[in-house]
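Here is my input, please return the structure:
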Amino acid sequence: MAPTEAITLVVQPRGKPVKKLPPDTTAALTDSTAELYKRLAAATGLSVHRLRLAKGSDGSVIPNSSKIPISETGLRQRSNITVKDLGPQIAWRTVFLVEYAGPLLIHPLVYYLRDYIYPTPSLAPSALPEPTALQKLSLILVVLHFAKREFETLFVHRFSSATMPAFNIFKNSAHYWLLSGLNLAYFAYGPSKTEAAPWFTYLALALYTVGELGNFNAHLILKGLRPAHDPTARGIPRGFGFGWVTCPNYFFEVISWVAIWLVNAAISKTSAVSTAVFVIVAAAQMGAWAAKKERRYRKEFGAEYRRKKFVMLPGIF
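Modelled structure (predicted):
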């Protein structure tokens, strides 16, 4: 069959019926898979990001790529393809912005409204002790951390997937709005008289600075692997931290939060526990992502990739 020859593909829904889905479609073997997605999206009136195409023969997903011709997918004349409607989608960038906005708003609100949040029978709201230097420091560190994340979302991150299921924004946001937002803020800014020695503050600030700058540098390196015109491009990251672990951005993220935990642990025992819960949950999730990325690097780049023994924490995990 000549590579320019047009073929007819049998189209079937996968799962729930897809309105206006044609029974078949025609495409040239030289067409990209992205053109196939666009053709079926136009026919159904749905966004290309809502559709997932797969080969009927083995169920393998047909990628939505402008670089992969249909001839390389194994599809031939009268091949079956299935179309799944993934449901309403939302842009990944929007999801990140909404997630990080939670703690960015909640911490200042709790801090400045503490007179109304923590009154006790023996204390009028106006008699609540002033925030300690450690509480002020905790607020600054948390706000700077999430402000940096918002900045990176707008100007640094390049997303390989354009969208995600819209409903997931509630699940994803709960982690930040509740666990790192209300949970951390409520226990960090209550009545406290604890003050830390200067060396302790300097230690926390040093760790925080290393963590934030190391994390930002890792994100810049990852950005360099994906040119603006092709955010789906993949490459092997190299540079500071990437020789130690698979995902140094997660490693430095943990360092930043250990610094915040040190500050909150000095404020109160309850603040220490609430911060530790968030750090442990976040580290466990990042560890799972890092392990998955290591497996993907090994599969995708083979012998070209130098395998890492530790995926997130040097010498530990």
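
contacts, neighbours, all on C-alpha from now
Noted.

Quick check: chain neighbours aside, which residue is closest to Thr26?
The shortest distance from Thr26 to any non-neighbouring residue, by CA to CA, 6 or more residues apart in numbering, is to Thr8 (4.4 Å).

Check Ala28 too.
Here the residue nearest Ala28, using CA to CA, 6+ apart, is Ala6, at 4.1 Å.

Next, work out how far apart the one you found and Leu213 are.
Separation of Ala6 from Leu213 (CA to CA, to the nearest Å): 53 Å.

Glu5 contacts Leu29, correct?
Yes - Glu5 is within contact range of Leu29, at 6.3 Å (criterion: CA atoms under 8 Å).

anything in contact with each of these two?
Jointly contacting Glu5 and Leu29 under the rule CA atoms under 8 Å, 6 or more residues apart in numbering is no residue at all.

Neighbour count: the two, which is higher?
For Glu5 versus Leu29, neighbours defined as other CA atoms under 10 Å are more numerous around Leu29 (23 against 11).

which helices and strands does the strand ranked longest in the chain pack with?
The residue-count maximum for a strand in the chain (DSSP state E) belongs to strand 6-13. Applying 3 or more CA pairs under 8 Å, 6 or more residues apart in numbering; DSSP states H and E, one finds that strand 6-13 contacts strand 24-28, strand 80-85.

closest to Arg295 out of the ones you listed?
strand 80-85 (26.9 Å; CA to CA).

what angle separates that closest one from strand 24-28?
110 degrees (axes from the mean of the first three to the mean of the last three CA atoms, to 10 degrees).

From the chain's centroid, how far away is strand 80-85?
28 Å (CA atoms, centre = their mean, to the nearest Å).

Next, the structure of the following sequence, for comparison with the previous one:
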Amino acid sequence: MSASSLTLVVRPRGRPIKNLPETITVSSDASTSHIFEEIAKASKFSIHRLRVTKGSDGSSIHNVQDVTVYDTGLRNKSAVDVKDLGPQISWRTVFIVEYLGPLLIHPLIYLGRPLLYGTSAPASPLQKLTLALCVLHFAKREFETVFVHRFSSATMPIMNIYKNSGYYWVLAGLNLAYWSYGPNSPAAKPSNDLLTYLGVVLFAVGEICNFDTHLTLKNLRSPGSTERGIPRGLGFNLVTCPNYMFEAIAWIGVALVNRSLSTVIFIIVAVGQMGVWAWKKERRYRKEFGDKYKRKRYAIFPGIW
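As a prediction, this is how the structure comes out:
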């Protein structure tokens, strides 16, 4: 097929987009990212705020380099619908901010014990260990956000930063820290050495294996691309998302160390949310890869869920 110039009819969908062009002209062999560039240039909107779908069937057109305009089925005079997704913020920024909360809150509440609890008694060994585990966990999260994770989408709606940060800052930050470092906390009492050692082992195994799964997921996608692959490696033959399984194991280790109900509550909420994400990913894998993908019966815990 020889390249030809296509005129696409551009239609708004949802909220009005100022300066949205009525038509754009693109080459049939240009990548679909060129559609986004032309619309963004004319409308003065960020590419990341635009969702483009085919007017004929509503299927999404993705902002990628490896799919041509012709490949999408668009032809001369075809219509595309453009939706304004609203103000956006990068995924990386959201992750950095949401993990920064508990990373700072735990040391602040620990150091502020005399003011918060009115006690001059030193923190117990378990409370010191709880602080170390929580700081290590969220420092690892920040490291992975900056140096490991590759995101299939560049941005998300800006309101997500408030929702995500509220979850981490309140539930993993204030909730865990306040009830862990007080003089009446179970962690302030003498430790059970067996439970403590088991908790530290579970935490270490969970964090190391979780990091390994994140490296596996990273290597599925080359820098700057949005292609997806089938993950294989540690835990991926057992469940859809072993990264969530190992995350839960690490937090069970923290719960055995500080023996606080607040940690158990956080684990229950976190596992519930991760389970929803894992089943969505399982359905996506089945749809996207078909028979190439070995279907999983369990999303995050073998034999359980």
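
Can you calculate the TM-score here?
After superposition, the two chains reach a TM-score (TM-score structural alignment, normalised by the length of structure 2) of 0.96; 302 aligned residues with a CA RMSD of 1.1 Å.

need the contact list for Trp91 of structure 2.
Phe151, Ser153, Ala154, Thr155, Met156.

After alignment, which residue of structure 1 pairs with the first one?
In this case it means Phe151 of structure 2. Per TM-score structural alignment, the equivalent position to Phe151 of structure 2 in structure 1 is Phe159.

State the number of residues packed around its match.
17.

That one reaches Thr232, doesn't it?
Yes - counting by CA under 8 Å, Phe159 of structure 1 touches Thr232, with 7.3 Å between them.

mind checking what His219 of structure 1 lines up with in structure 2?
So His219 of structure 1 corresponds to His214, using TM-score structural alignment.

An error on my part: the question was meant for Val281 of structure 1.
Checking TM-score structural alignment: Val281 of structure 1 goes with Val269.

Against Phe211 of structure 2, how distant is that match?
22 Å.

With Val135 of structure 2 instead?
Val135 of structure 2 is 16 Å from Phe211 of structure 2, by CA to CA.

what's the answer for Gly199 of structure 2, then?
If you go by CA to CA, the gap between Gly199 of structure 2 and Phe211 of structure 2 works out to 18 Å.

ok, now Tyr244 of structure 2?
11 Å.

Kindly report the same for Arg113 of structure 2.
Taking CA to CA, one finds Arg113 of structure 2 at 32 Å from Phe211 of structure 2.

of all the helices and strands packed on strand 6-13 of structure 1, which lies closest to Ile236 of structure 1?
So among those, strand 80-85 is nearest, using CA to CA, at 31.8 Å.

what's next to the closest one, contact-wise?
Here strand 80-85 of structure 1 has contacts from 9-16, 18, 50-57, using CA under 8 Å, 6+ apart.

make it 7 Å
9-15, 18, 50-57 (CA atoms under 7 Å, 6 or more residues apart in numbering).

do stretch 28-44 of structure 1 as well
Counting by CA under 7 Å, 6+ apart, 3-7, 19-21, 47-48, 63-71 sit against stretch 28-44 of structure 1.

For it, buried residues please.
Neighbour counts using 16 or more other CA atoms under 10 Å place 28-41, 44 of stretch 28-44 of structure 1 among the buried residues.

Can you show me the strands along the stretch 51-200 of structure 2?
60-61, 79-84, 88-90, 155-157 (DSSP state E, counting those that start in this stretch).

Following superposition onto structure 1, what is the mean distance for the last one?
To tie it back to what came earlier, the one meant is strand 155-157 of structure 2. Its matched residues in structure 1 lie on average 0.7 Å from strand 155-157 of structure 2 after superposition (mean CA distance after the TM-score superposition for structure 1).

rewinding a little: nearest to Phe289 of structure 2, of the strands of the stretch 51-200 of structure 2?
Comparing these by CA to CA, strand 60-61 comes nearest, at 18.0 Å.

helices and strands around the helix or strand hosting Leu202 of structure 2, which ones?
For Leu202 of structure 2, the host element (DSSP states H and E) is helix 193-218. Judged by 3 or more CA pairs under 7 Å, 6 or more residues apart in numbering; DSSP states H and E, the packing partners of helix 193-218 of structure 2 are helix 242-258.

Quick check: the aligned partner of Met245 of structure 2 in structure 1 vs Gln89 of structure 1, distance?
Superposed on structure 1 with TM-score structural alignment, Met245 of structure 2 falls opposite Phe251. Applying CA to CA, the value for Phe251 of structure 1 to Gln89 of structure 1 is 31 Å.

what's the closest non-adjacent residue to Ile230 of structure 2?
Tyr293 (7.0 Å).

give me the number of residues near the one you found?
Around Tyr293 of structure 2 there are 15 residues (other CA under 10 Å).

Now do the contacts for it.
Ile230, Tyr285, Arg286.

any idea what the first one aligns with in structure 1?
Structural alignment places Ile230 of structure 2 opposite Ile236 in structure 1 (criterion: TM-score structural alignment).

name the element its match belongs to?
Per DSSP H and E, there is no helix or strand for Ile236 of structure 1.

What distance do you get for it to Pro63 of structure 1?
From Ile236 of structure 1 to Pro63 of structure 1 the distance is 21 Å (CA to CA).

With Phe187 of structure 1 instead?
From Phe187 of structure 1 to Pro63 of structure 1 the distance is 46 Å (CA to CA).

cool, and Asn217 of structure 1?
For Asn217 of structure 1 relative to Pro63 of structure 1 (CA to CA), the value is 30 Å.

so who does the equivalent of Leu126 of structure 2 over in structure 1 touch?
If you follow Leu126 of structure 2 across to structure 1 using TM-score structural alignment, you land on Leu134. Contacts here follow CA under 7 Å, 6+ apart; on that basis Leu134 of structure 1 touches Glu195, Val263, Ile267.
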